[in-house]
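Colleague: predicted model and sequence follow; I will ask about them next.
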Amino acid sequence: MKMVRLLLVAMLGLIALVACTKEQKTAPAKQTRTSATSAYERYFGPAPTTDKGTCYAFVIYFPSAKEQGKVVPFPFFTFNKESIRKVALERLLGGMDVGSYKGEFLQPFASGTRILGIVEQGGVVTVNFSKEILDSKADAAVERAMLDAIVLTLSQFGKVRDVRVQIEGKESGSVDSKDAGKFMGHGGLERQPLRPDESAVLSPSSPRLLSVTAMKDKGATEVEEVNAFFDRPVEIKELRMTGGDGKPFEGDVYHSVLGMAAVLKPKAPSLFKAGMPVRVGWKVIDKLGRSAEGTGEFALEVKEH
């Protein structure tokens, strides 16, 4: 139970993972391979195993702030297959400007934009947005990235041929993603389905350390575990945690569920306080052989479970 909640934190608040804490009570102890979309496997390799139920790995494509008009794949997990498309799209709308990715992804979707419905019929997925999406001030290149992000994110689930976009139940005038500058309420739009454009996708960077977070039981005075969360499943070759004085923290280190974090079980939990500096040195490798190493200082977050 605790390890699954750690995964929830590691995935930056992905709502669907809450379901995992319920399902695992009856889940078998046998390790099973996470079910992954082909997009996940293409960009992040074989999915990890878990004994906490049936898990689904997928990708969300965020518009890049560094290369205009491009999108960047980012891995996510859920235990709720039925609403996986909505979970992915809601996460896309929410953006991601946290940790070591701060400032790297654009947030072109207007505040208040909601998903009113997602329907698939005959290989065509129709997504219906609220009218707030028309308030976007994005230029043509960013609008193109918005469309590519929507289409690529939705197209990985099942045998999707096309994506159509509606606003308040009316066709937006969905255009080809190469002509996306006309998309947001500018009129005169062709009513064509959108198809995924893989040429818009940038290759993922090497693994990154996202944050250092301590977990404690609700109402407890001392932390139970300290977690170094990475942006994807990794094999941890080396990990060191020290205080601001450079003195190493003692304790056992092990992997979390799905290999998303290195978890320290401290011998002296009273040392860890919210906001204190924690220095981390790491060396990791992901499932496609991309390696990374580095050092950094993080302000400790403390969360209850």
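Modeller: The structure has been received and is ready for your questions. Residues are numbered from 1 along each chain as shown.

Colleague: make it CA atoms for all contacts and neighbour counts henceforth
Modeller: Noted.

Colleague: isn't Tyr56 up against Arg33?
Modeller: No: Tyr56 is beyond contact range of Arg33, at 9.3 Å (criterion: C-alpha atoms under 8 Å).

Colleague: let's bring in a second one:
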Amino acid sequence: MKRIHVLMTALRLLSILLIPMLLLTGCSRKDAAAPTKPVRVSATKAFEEHFGPAPTTDKGSCYAFVIFFPSAKDPAKAVPFPFFTFDQASLKKVAVQRLMGGMADLKSYQGELLQPFPPGTRLLSVEEGSGVVTVNFSPEVLRAKEDDAADRALVNAVVLTFTQFEGVKTVRIQVEGKDSRLSQLVKRVDQRAVLPLPPPRLLSVTAMKEKGDRYVGEVNAFFDRPVDIKLLQMTAADGSVFHGDIYHSVFDMAAVLKPKDPSLFKAGMPVRVRWQVVDKKGRASEGSSDLLLEVKEH
């Protein structure tokens, strides 16, 4: 396998990573001047605790943080996922909006994560002052029938996500500007209620092409966190290998194949991915998965 390099621009990352999560948010700040040398992404302590040292980028000042989604197996526990953004000014708003968006589009985690917000819930405001973050939701956030387990899962996710940010000491959850039963649950949040992460997981295979182009330019195998790629091979249904150079994506969230013959890739075709990866905390995984190819334009 060829030496792994950083390939994709931050703008491509935005269009790609909004597909499964995924997992990332808004990495396309136009006014950020690119440093001449790669710099380490600014990361919260929670990010470093769960995912190890933050990756580097040459696309401007970027911020890494964690979204905590409730576990379907144990709603009192949370599952951490990595996110990145260039927009420091609206960092906390971006975080809660992504939490509200849920992970229903992440097929690899179907049945494992809860959507804590009832349908129709809207974020009205996020305000911060003197170490207190006040997050204000629309009335739909309160279920018609009180459900302590569901309410606790929602509050846990919100509080764990906000308190990772420097300077945040307290979180207030309001409904149309007023305290509610959710406000009382904030005091019961356990900061240790985070499940240990298993080894890295392959999420999807997505090809990217420029708008109007006939063929794809690259094929991405996405993982659920930053990883070091030890082995990555893609093959067709008949077992033939797709040849090309392999690169790391920005933020190390994907292995990128630059195919020698782009005409071989069509939307919906089965692609077998064989991989060996290690995350930044030393957790290793390997395997082989058959996935249907998604094709996205940017």
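Modeller: Yep, it's here. For clarity, every value in this text was computed on a predicted model and none was experimentally measured.

Colleague: chain neighbours aside, what residue packs nearest to the equivalent of Val278 of structure 2 over in structure 1?
Modeller: Taking TM-score structural alignment, Val278 of structure 2 has Ile285 as its aligned residue in structure 1. Nearest non-adjacent residue to Ile285 of structure 1, counting by C-alpha to C-alpha, 6 or more residues apart in numbering: Ser291, 4.1 Å away.

Colleague: give the contact list for that neighbour.
Modeller: Ser206, Pro207, Lys283, Val284, Ile285 (C-alpha atoms under 8 Å, 6 or more residues apart in numbering).

Colleague: at which residues are the strands of the stretch 101-250 of structure 1 located?
Modeller: Secondary structure of the stretch 101-250 of structure 1, counting by DSSP state E, counting those that start in this stretch: strands at 115-121, 124-129, 162-167, 170-171, 209-216, 225-230, 234-243.

Colleague: ok, now which ones touch Glu127 of structure 2?
Modeller: Contact partners of Glu127 of structure 2, counting by C-alpha under 8 Å, 6+ apart, are Val133, Thr134, Val135.

Colleague: which residues in structure 2 does the lengthiest helix in structure 1 match up with?
Modeller: Ordering each helix of structure 1 by length in residues (DSSP state H) puts helix 140-155 first. Mapped onto structure 2 using TM-score structural alignment, helix 140-155 of structure 1 spans residues 148-163.

Colleague: tell me the buried residues in that stretch?
Modeller: In terms of neighbour count (16 or more other C-alpha atoms under 10 Å), stretch 148-163 of structure 2 has its buried residues at 150-163.

Colleague: most neighbours of all the contacts of Glu127 of structure 2, which one?
Modeller: For the contacts of Glu127 of structure 2, neighbours were counted using other C-alpha atoms under 10 Å, and Val135 has the most, 24 neighbours in all.

Colleague: so Gly169 of structure 1 makes contact with Ile118?
Modeller: No: using C-alpha under 8 Å, Gly169 of structure 1 is not in contact with Ile118, being 10.8 Å away.

Colleague: returning to what we had before: right, so of the strands of the stretch 101-250 of structure 1, which gets closest to Val253 of structure 1?
Modeller: strand 234-243 (8.4 Å; C-alpha to C-alpha).

Colleague: helices or strands up against that closest one?
Modeller: strand 277-286 (3 or more C-alpha pairs under 8 Å, 6 or more residues apart in numbering; DSSP states H and E).

Colleague: in the strand it packs on, what counts as buried?
Modeller: For strand 277-286 of structure 1, using 16+ other C-alpha under 10 Å, the buried residues are Pro277, Val278, Arg279, Val280, Trp282, Lys283, Val284, Ile285, Asp286.

Colleague: with stretch 209-222 of structure 1 instead?
Modeller: Leu209, Leu210, Ser211, Val212, Thr213, Ala214, Met215, Lys216, Glu222.

Colleague: closest to Arg85 of structure 1 out of those?
Modeller: Leu210 (24.6 Å).

Colleague: roughly how far apart are the aligned partner of that closest one in structure 2 and Ala72 of structure 2?
Modeller: Counting by TM-score structural alignment, Leu210 of structure 1 corresponds to Leu203 in structure 2. Going from Leu203 of structure 2 to Ala72 of structure 2 by C-alpha to C-alpha, to the nearest Å gives 18 Å.

Colleague: compare Gly169 and Ile118 of structure 1 (neighbour count), which wins?
Modeller: A count of neighbours by other C-alpha under 10 Å puts Ile118 above the other of Gly169 of structure 1 and Ile118, at 18 against 15.

Colleague: roughly how far apart are the equivalent of that one over in structure 2 and Ser90 of structure 2?
Modeller: Matched across to structure 2, Ile118 of structure 1 falls on Val126, judged by TM-score structural alignment. To Ser90 of structure 2, Val126 of structure 2 is 9 Å away according to C-alpha to C-alpha.

Colleague: check Val159 of structure 2 too.
Modeller: Distance from Val159 of structure 2 to Ser90 of structure 2, by C-alpha to C-alpha: 17 Å.

Colleague: element containing the closest residue to Arg272 of structure 2 other than its chain neighbours?
Modeller: Distances taken as C-alpha to C-alpha, 6+ apart place Asp290 nearest to Arg272 of structure 2, at 4.3 Å, with adjacent residues excluded. For Asp290 of structure 2, the element it lies in under DSSP states H and E is strand 284-292.
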